[in-house]
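Q: one predicted model, sequence on top.
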Amino acid sequence: MRYRQGIAPETCSGEGRAMFRRTPRVLLGAALLWGCGDKPSPDLTPPSVLLTTPREVRRQRVRLTGLAGDDTGVERLTWWLNGGEAQVLESTAAEGGRAFSLELLSRPGANTLVVRAEDAAGNVTDASTSFHVSFGPLVSAGGLHGGTVRGGQLYTWGQNTQGQLGLGDTTARPLPTVVADLSQVASIAFNSNTSLAIREDGSVWTWGANASGQLGLGTPPVDGQAHTPDTQARNRPTQVPGLTDAVSGALGFSHALVLKADGSVVAFGKNNNGQLGDGTTTDRDYPVRVLGLTDVVKLAGGSQQSMALKRDGTVWAWGNNDSGNLGQGAEDTVAHPEPAQVPGLSGVVDIASGREHMLALHTDGTVSAWGLNASGQVGNGEGGTGLEVYAPVKVVGLTDVVAVYANSNFSLALKADGTLWGFGQNFNGQLGNGQSGKDYQADPLADTAVVGLSDLRDVAAGSTFGLGLRRDGLLFGWGWNSNGSLGNDELQNNWSFAEPVKVKLP
């Protein structure tokens, strides 16, 4: 047992000094504070622990910092995540105590971190923080429908002609409505008239349009037997059979991609250009493995092409290449049913795909792009018919970017300061810069920031509109509002809103 001393014994006299000589050896459970002439007093003051708000880091990691203090000094720090085994927490001396920093590989959905501080007397303080981690988007946008995840619950709104809102009918909703059939949702992916959700348990759920089997609800064929594809639309979320370890998903216009926990990828849906990556051009209404891909951390789907980011920072693409979509330095009109590495790209940390153009974010905060460039969506300072870009080029004037997004013929880039910048098609105000009808080609002198938004956590690009989720939980939309796509019943229908308006979440 350790004891702490208040006043040196040579300054004491009488009984106090005698007591100091008789150092206790049988007292347990607390340190003793010696004072001149005083009887031993236990140290009952527990340490203090201050935790910062966790910040998401790309590729399933969360960073957290903190400070632990105690009146006699912190003896030991430990931590554990989601009830797991306790681990020693390294710290450094700082004003007020011991400073520490953690970068955690968390699970999708709800997480709880506990940090324990102990002093020499055995006093203990536990500080905990809970946070939600998404391996994929917490907000997503399709053709004219949107959705967001809050506390594991999914809310949807907008057009619903194919049941893409998951509410059991085909009636449009101008206001966000909870999807009662799903809980513990970790991330979502919307595109066109189809929706996909990943639950915290790794299961995959799909609903909406299904003409090409993009819901993945069919049964794999049996040799020698006829196969009838499942192409029936669903207006309620339905679990994709056989997938129990998914961490994120992405949707193309009529096909789906799912990233599994082991870094492999499966796909289902339309496959006329080989966008499923299984070596064929046969549509699949059930999941098939994408050939040759391992250690993948992010997926993106376009019109009829697909893209994957690997942990080593390389980018791989497959499917349609008629606008140089695959970044191989040339265009062609043949199917590419197997992934191929995009040449000249390294150190990539995020990817996005529009209709037929692609974006790649580098570790230095710059962005490369390639593919269709009719509206300047590649961001190389040009745009128009016949100006496709067949190999990655740097987007002009963009620096300090932390995430990229795309759909249709426009692109969005989120900067480290939480502001959002756009380039490409803007006929419906989908760049959110206060103007509409004018395309922006990433001219660094042009005012292409989304008006009035900062401190954004997540962003989504729909076909003709955008969504931005702030860190305080407020959600905003801009662009074309039709059938409630901007989630606000006070807005005029079939009208462009070139500046962000609040989505009316419950």
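A: Right, received. Where do you want to start? Numbering: from 1, shown residues only.

Q: please count neighbours and contacts with C-alpha atoms only from this point.
A: OK.

Q: G16 should be in a strand, yeah?
A: No - going by DSSP: H, G, I helix; E, B strand; the rest coil, the assignment for G16 is helix, not a strand.

Q: what helix or strand does A68 sit in?
A: Per DSSP states H and E, A68 falls inside strand 61-69.

Q: give the buried residues for that strand.
A: The neighbour-count check on strand 61-69 (16 or more other Cα atoms under 10 Å) flags R61, V62, L64, G66, L67, A68, G69 as buried.

Q: hang on, E56 packs against F131?
A: No - applying Cα atoms under 8 Å as the test, E56 and F131 come out as separate, 9.5 Å apart.

Q: coming back round to it: could you identify the helix or strand that succeeds the strand holding A68?
A: strand 74-81.

Q: ok, residues contacting that following strand?
A: By Cα atoms under 8 Å, 6 or more residues apart in numbering, the residues outside strand 74-81 that reach it are 47, 68, 86-91, 97-98, 106, 111-120.

Q: give me the buried subset of the residues you listed.
A: So, by 16+ other Cα under 10 Å, the buried ones in the contacts of strand 74-81 are 47, 68, 89, 91, 97-98, 106, 113-120.

Q: widest-spaced pair of those?
A: Using Cα to Cα, the pair of the buried ones among the contacts of strand 74-81 lying farthest apart is S106 and A120, separated by 31.3 Å.

Q: enumerate every residue touching N409.
A: G354, R355, E356, H357, N373, A374, S375, Q377, G424, Q425.

Q: what about versus this one:
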Amino acid sequence: MRLTPVCLVLGSLLSLSVVVACNDDDTASDVSSTDETPDSGVNTTPSTSRDAGTANDSEAPTEKDSGTGQDAAPADETSPTLEILSPREDRVIDERVVVVTGTAKDDVGVTSLSYIVGAGVPVTVPVDADGTFSFTFVPTPGANTVELTAKDAAGNEVKAIRSAYYGRRVATGNAQGALLEDGKLFTWGRNELGQLGNGTLVGTWSSDENVILPKMYEQAAPDLVSVVSRQTFMIALAKGGTVRTWGANDTGQLGYDTPADCGAKLNTACGRAPATVPGISDAVAVAAGFNHSLVLRADGTVLAFGSNSKGQLGISEGTGTNVPTPVRGLTNVIAISAGSAHSVALTADGKVWVWGSNANGQSGAGAADALSHPTPTEVPGVVGASIASSNYAVFVKKADGTVVAWGQNNNGQLGNGTTTDAALPAPVLVSLATETSVAVPLTKVESLWADAFTCIAVDTDGNVHGWGANSLGQLAQGLLADGKPDKVNRSLAVPITVPNTDKPSFIVLELVVGAGGAVFARTTQDKVFGWGWSFQGSLGGGSTLINAWPYTTPRQIYPVL
């Protein structure tokens, strides 16, 4: 007579292990399932969870399979785990593409992963066998939010949200600064050419009541999403794709005519208040050179106006123009940058294009010359993920987080351990902490900013490195052994740190270095730190930072302490 099988089920609440032992001839089976708990640092929201109040799972009732009368496998109530690895939360993006990477895993298997940007429609994302994923989306100027949803076969799901900002919220130039915050535009510093945009030529250093940041200019701010500066003018991008400019206009860099009633002799053209550049309604990014301007349009083409002394506008005529003019031969551009007399573009395929001056080898083609180069030329052998320009040098961050640079190097701004110009791209190096004589490529770089003769990089952890000119305290190296400010230039990248009391709030999201030596960093706690050269209020820190000398230690300037 055949015996009816009798089975014993043993279970564990947190790590479910079901052992089925029967007195039939069938072999006993062991089925295991382990819950995975999402990383507490990731913004995840499971749709289901176990009842943590069950004290003894041996007393829990079992379900019977209606077809066999045997105990059924427990229902899968474990949600997948979902972690976004990049970009960092609220990171500032300079490129018109956001790369999102992460992992989506489940004890049984992830059946679907999708994302939504803003109020858009869901887009399915493939997940590799090891649970990793990667996708890109095109950001809109300003704040962008992407929501990811991972599901398993049982319908359990988990969500994760990440924000990124496309544009610049901090700017500096020769001796002025700007900050976009809470729908307001703060400007401070020198204003002899109207670069503060406050309708006057009065700077924030001129009287006690105006000296402390924030000096607000609110009229043009509610719809602004990005602001940049170089030398003595500013460019801002507004929602809807219009562009506003103000400040110096001696070469037409504002994109329109202005009276010549500014400067020390009141005979220099300038705009004292923001005005809209005619003919532009589809801008997505802006960049400022020494005295020329670049605008990236939504269709991936570039407009230029201002000085054309070396062909930096992309036109062969030697004279400049205040009329936004298309740069011929460029399509699918995702980022723009400008130096003193050269321009740079990054296209979606990673190619880097340079036009304008090649006096210091900015073309990256192997030789310098004094000619004008109005036609964009691809830099050989370089595939980039982001770009930056100082006065006469070009910097490219690669997809692997390393940086190459070329051009002028008189202050060590190429970061290759020398002060010799380079007409070919070479890696930016950093000294090993334990062996200062050994230099290795700088890695994990997330973003780059450069101006004048200094370049500064932020890595994927929010740490900061700088190299190049430090005569104005741009590298924030503190004091020397004799108590004097460290103003020694660096030809290798060095860490930039703050006093211990400020370290928890000095995780940098955005950084900008100015032609006049001022440097500003915006952090994860919405604080702004400033350091470097102070001239006529350029550091924006009020009476504590008003003296005309280098401040070699970062100090919080916003919110006002």
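A: Yes, it's here. Please read all numbers here as calculations on a predicted model, not as lab measurements.

Q: could I get the TM-score for this pair?
A: The TM-score (TM-score structural alignment, normalised by the length of the first structure) is 0.77; 452 aligned residues with a Cα RMSD of 3.7 Å.

Q: who wins on neighbours among the contacts of N409 of the first structure?
A: Q377 (37 neighbours; other Cα atoms under 10 Å).

Q: which residue in the second structure lines up with that residue?
A: Aligning on TM-score structural alignment places Q377 of the first structure opposite Q413 in the second structure.

Q: once you drop chain neighbours, what's closest to that match?
A: G468 (3.7 Å; Cα to Cα, 6 or more residues apart in numbering).

Q: now do the equivalent of the one you found over in the first structure against P241 of the first structure, distance only.
A: With TM-score structural alignment as the criterion, the equivalent of G468 of the second structure in the first structure is G424. From G424 of the first structure across to P241 of the first structure, the span is 39 Å (Cα to Cα, to the nearest Å).

Q: before we move on, back to that, show me what the strand holding A68 of the first structure is packed up against.
A: Counting contacts by 3 or more Cα pairs under 8 Å, 6 or more residues apart in numbering; DSSP states H and E, strand 61-69 of the first structure packs against strand 48-51, strand 55-57, strand 97-105.

Q: distance of R173 of the first structure from L486 of the first structure?
A: Counting by Cα to Cα - R173 of the first structure and L486 of the first structure are separated by 10 Å.

Q: what touches both of these two?
A: Contact with both R173 of the first structure and L486 is made by residues W157, G158, according to Cα under 8 Å, 6+ apart.

Q: so which of the two has more stuff around it?
A: For R173 of the first structure and L486, the more surrounded residue by other Cα under 10 Å is L486, and the numbers stand at 33 against 21.

Q: what lines up with that one in the second structure?
A: In the second structure, L486 of the first structure lands on L539 (TM-score structural alignment).

Q: and G163 of the first structure, by the same measure?
A: So, by TM-score structural alignment, G163 of the first structure is matched to G194.

Q: give me the distance between its match and F535 of the second structure.
A: 16 Å.

Q: what does N360 of the second structure give?
A: N360 of the second structure is 29 Å from F535 of the second structure, by Cα to Cα.

Q: D250 of the second structure now?
A: Distance from D250 of the second structure to F535 of the second structure, by Cα to Cα: 22 Å.

Q: so between the two, which is more surrounded?
A: F535 (23 against 18).

Q: host element of the closest residue to the more buried one other than its chain neighbours?
A: Nearest residue to F535 of the second structure in three dimensions, chain neighbours excluded: A548, at 5.1 Å (Cα to Cα, 6+ apart). A548 of the second structure is part of no helix or strand, with elements assigned from DSSP H and E.

Q: residue contacts, A548 of the second structure?
A: By Cα under 8 Å, 6+ apart, the neighbours of A548 of the second structure are W533, S534, F535, Q536.

Q: pretty sure the last one contacts I546?
A: Read that as Q536 of the second structure. Yes - under the criterion of Cα under 8 Å, Q536 of the second structure makes contact with I546 at 6.8 Å.

Q: mark which of the contacts of A548 of the second structure are buried, thanks.
A: W533, S534, F535, Q536.

Q: biggest separation within these, which pair?
A: W533 and Q536, at 9.9 Å, using Cα to Cα across these.

Q: so what's the residue count around D245 of the first structure?
A: 18.

Q: show me what it aligns to in the second structure.
A: With TM-score structural alignment as the criterion, D245 of the first structure pairs with D282.

Q: element containing the spatially closest residue to its match that is not a sequence neighbour?
A: Nearest residue to D282 of the second structure, sequence neighbours excluded (Cα to Cα, 6+ apart): G241, at 4.3 Å. Using DSSP H and E, G241 of the second structure maps to neither a helix nor a strand.

Q: what do you get for F535 of the second structure?
A: Assigned by DSSP H and E, F535 of the second structure belongs to no helix or strand.

Q: for T52 of the first structure, give its distance to A86 of the first structure.
A: 20 Å.

Q: again with Q425 of the first structure
A: With Cα to Cα as the criterion, Q425 of the first structure and A86 of the first structure are 51 Å apart.
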